[in-house]
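Undergrad: Here's my sequence, what's the structure:
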Amino acid sequence: MRASLRVPVALSVGVVIGIGVSLGHAVFADRSDVPVADAAHTLPVADLQNFVLVMERVRRDYVEPVSDQKLLDLALRGMLSGLDPHSSYMDKDEFKDMDAMTSGEFGGLGIEVTSDSGVVRVVSPIDDTPAAKAGMKAGDLIVKIDGTAVTGMSLADAVHKMRGKPGTKIVLTVIRKDTPKPLEVTLTREVIHVKSVRSKMLEPGYGYLRISQFSASTGDSLRKQLQELMKEKDGATKGLVLDLRNNPGGVLTAAVKVVNAFVDSGDIVSIRGRDKSSNHVWKAEAGKQIYTGPMVVLVNGGSASASEIVAGALKDDRRAVLVGTRTFGKGSVQTIMPMSNGTALRLTTARYYTPSGRSIQGEGILPDIELRPIKVDAQDGKGLTIHESDLTGHLENSTSTEFKAQEEAAKKIDEAERKIAKEDYDLYQGLMILKGLASVSPVAATAAAK
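TA: Here you go, the predicted model:
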């Protein structure tokens, strides 16, 4: 009888240990007023007694000594992570790490990960970090860390193992789609200073903004860089590309600030949960819009959570044209609940809805123009073409000097576009769509974007 009891106990502990802690695809709210005292009145005494009996049996009969603290920690982790992929219990160190990540500075490799069938899947490498520089890609499966298999390792443990002292090296064994053999990727740990917003001019009149994740400073950083783009000579007055591809999400209020930079009125996002007092609608604040021109927003399957809030708001408001592939489809909000002992809960407390009242949970957002993944090869030469100027005896153009200047400018733009097409074909397609909007006329293009 004694042996028969040990098997289910061991299995139950295995389930608790095996459940991962999802670190990706998050929209974070914050709440510290956790009603702990009220919960005690509704807990069933018989079930609590059974919990104590099981805990005592495990402590006494498990194959190796295990402390009460560890058993309680595992029980709390299982309680939260068993609810959904995004709820979790965080000990003191994990809570500090999460706070550092959302504030925009932390130590490690600069890689967003989640648990996937016993291995660690890369959601996306963060721009300008060791992971991005080493060529890590969204969808990569990490199967070993410094030669140790991740199978049976919790996601929190895997993340802890990947972090370490800046300057030290780590080897990740990675399985990549369409690559026949596992890859060994060597990275050097750094203190990660997340620059969540980057900007540049694609060509005269057309600007580019890339948001890699939503940290607390993202909204202010975007406004600053957008204003700088608009001030440049031949700045972003004709059109703007906003790139949200492989952006796993982040802080909800940062997403609201980003949307408000492009719209002047109306709803941005709403959240609804069991606690009606926590339901809330975020609206655009009048006078905060700083860009009114045509926009294209690039999205893909790695665009999740806060990224989908931005994409959904701009699409519902008909403020931008969405280009790419269907987004990830995470439409839930996690509230961070600090506990008195320095630990915290990350608990799914609500769903969020786009301005039209639609939930994207499990469905994602469909782009206005879908770009299917394709392989593009450059074609050498332009082929045989004949123009009027090639014909014998053609009439001369009295404005040829002006035409030649325009032709030289067009050649420079063509070279820039060829470079973009070679490096990032989806961005090239987005730019072409944006130029089509802008070419209608500034007034009509803005009306089309709205």
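
Undergrad: okay, CA-based contacts and neighbour counts for the rest of this
TA: Fine.

Undergrad: Could you list every helix and strand in contact with whichever strand or helix holds Leu80?
TA: Applying DSSP states H and E as the criterion places Leu80 in helix 68-81. Here helix 68-81 touches helix 2-18, helix 45-61, strand 88-90, going by 3 or more CA pairs under 8 Å, 6 or more residues apart in numbering; DSSP states H and E.

Undergrad: To compare against the first, here's the next sequence to fold:
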Amino acid sequence: MQSRHIFALLLGTLLGIFISLGHNVFAEREHKIPTLPLEDLHTFTEIYTRIKENYVEEVSDKELLEHAIKGMLSGLDPHSSYLNEEAFKELQVGTSGEFGGLGIEVNMEDGFVRVVAPIDDTPAKRAGIESGDLIVRLNETPVKGMTLREAVKVMRGKPGSKINLTIVRKGSEKPLKIEIIRDVIQVKSVKSRVLETGYGYIRISQFQNHTASDLHKAINKLKKDNEGSLKGLVLDLRDNPGGVLGAAVGVSDTFLKKGLIVYTEGRIEDSELRYNAKPKDLLGDAPMVVLVNGGSASASEIVAGALQDHKRAIILGTKTFGKGSVQSIQPIGNNAALKITTARYYTPSGRSIQAEGIEPDIQVNRVKIDSVEMPDESIIVSESDLRGHLEQKGDEDKKAENNKDSENGDDKADKQKAKDDEDIPLIKRDYVLYEALNLLKGLSIISQR
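TA: From the prediction side, this is the model:
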């Protein structure tokens, strides 16, 4: 008798939910209500009842229904999820630029946590976490069997506390154990500096609500530092996991004068959107190189795809992540929300980003440059060291002049060495950026002809 009451209650509740959804979602489609799968609902109710009666421990109705909701969404794709009150608040804080944790963007892959990208100036980045790392253990607890939400909750904690991650990294023979000290993550999404006179560098680590306005400030400062204009700009989107769609549109619009930036397509009318550029290029047509890699996802791919399709920039690096779906955050009762995939992104030329990514115009892999040990110059023999060698006319005068200016010569050598040392750190520290700067110089020369 009790089971029948539960069945009737559940069926009534589910019917109410479906009718409500039918009214909201299909209101503009001639008020059609979807056909209810009564047989499947009967199966669901029967399983629900058996869990209530037979499970080894008592489970509340609220907990079971929340599990059911989470299961429905997680079965759709890796990005759809149910956000309870706590998770909804964390999402809102994250897009504003300050939150607690390690500083990594992650998703779930084959039961393990995959690092999409570490965020700049965070504990994870400083500890050496890399895009593509597979997290298999959190402290001594296996990740297998956890939901993504559970894994993220373990990784977050009190600032100053430690956590050990066991990482499987491509190319490493053994799993790596990395200790990270948690901290409050304050993300400054835009950073800039001058690479060389006339050539600017801007790094966007994440797309937040204020990223576009911060980008404008950075460009204006670079112009001011370079006598009012730039010969070229490197825009670095490597390991940028994405963020707010409006920020991606704003960043793209900064460098485009006209045309489509991105459009979305989905099943419902509200999911079909088009974003166009306004008639102003803040960089003034100066050449651009955009850096991307496998950690560049979502909003980063929108920017790279738009600038590539409009031939506004050269895209350099490696193929991007391929996250081209749109998630809508729909608040529901109890201060919770539904995060659900409602559309796909398309570049101006109609390319789908989803599972495809953006192929760079120029493929440049990350490499490590090591110094080559040169032999001692004192043991190298040249023509001038041979006894009785034929001297150049005027050599005697030159010798006297060289002896007189030996100190000046040493100074010149020191200055040349300092200049060489100035070039070497960039190629050692960031080979891809070094190549981008060289490319930018060539583009600048061509554009001035």
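
Undergrad: Can you calculate the TM-score here?
TA: After superposition, the two chains reach a TM-score of 0.82 (TM-score structural alignment, normalised by the length of structure 2), with 401 aligned residues with a CA RMSD of 3.0 Å.

Undergrad: re the thing from before, tell me which of the helices and strands packed on helix 68-81 of structure 1 sits nearest to Ala75 of structure 1.
TA: helix 2-18 (6.9 Å; CA to CA).

Undergrad: The closest one: how far from the chain's middle?
TA: 37 Å (CA atoms, centre = their mean, to the nearest Å).

Undergrad: any idea which helix or strand comes after the helix ranked longest in structure 1?
TA: Assignment by DSSP state H gives helix 400-423 as the longest helix of structure 1. Later in the chain than helix 400-423 of structure 1, the nearest helix or strand by DSSP H and E is helix 425-440.

Undergrad: how about that following helix, which residues of structure 2 does it hit?
TA: Using TM-score structural alignment, helix 425-440 of structure 1 lines up with residues 431-446 of structure 2.

Undergrad: what comes up buried for the matching stretch?
TA: By 16 or more other CA atoms under 10 Å, the buried positions in stretch 431-446 of structure 2 come out as Tyr431, Val432, Leu433, Tyr434, Ala436, Leu437, Leu439, Leu440, Lys441, Leu443, Ser444.

Undergrad: where exactly do the strands run in the stretch 251-400 of structure 2?
TA: With DSSP state E, counting those that start in this stretch, the ranges of strands along the stretch 251-400 of structure 2 come out as 260-266, 273-276, 288-292, 314-317, 325-331, 337-346, 362-363.

Undergrad: Among the ones you listed, which comes closest to Leu426 of structure 2?
TA: strand 288-292 (15.2 Å).

Undergrad: Surely Leu183 of structure 1 touches Ile145?
TA: No - assessed by CA atoms under 8 Å, Leu183 of structure 1 is found out of contact with Ile145, at 12.0 Å.

Undergrad: So for these two, which sits in the more crowded spot?
TA: A side-by-side neighbour count of Leu183 of structure 1 and Ile145, using other CA atoms under 10 Å, places Ile145 first with 19 against 15.

Undergrad: Chain neighbours aside, what residue packs nearest to that one?
TA: Leu172 (4.9 Å; CA to CA, 6 or more residues apart in numbering).

Undergrad: Can you tell me how far the equivalent of that neighbour over in structure 2 is from Thr197 of structure 2?
TA: By TM-score structural alignment, Leu172 of structure 1 lines up with Leu165 in structure 2. Leu165 of structure 2 is 42 Å from Thr197 of structure 2, where distance means CA to CA, to the nearest Å.

Undergrad: Between the two, which is the more surrounded one?
TA: Counted by other CA under 10 Å, Leu165 of structure 2 and Thr197 do not tie: Leu165 has more neighbours, with 22 against 11.

Undergrad: Now do the SS call for that one.
TA: Following DSSP: H, G, I helix; E, B strand; the rest coil, the label given to Leu165 of structure 2 is strand.

Undergrad: Now for it: which residues touch it?
TA: Ile135, Val136, Arg137, Leu138, Asn139, Lys177, Ile178, Glu179, Ile180 (CA atoms under 8 Å, 6 or more residues apart in numbering).
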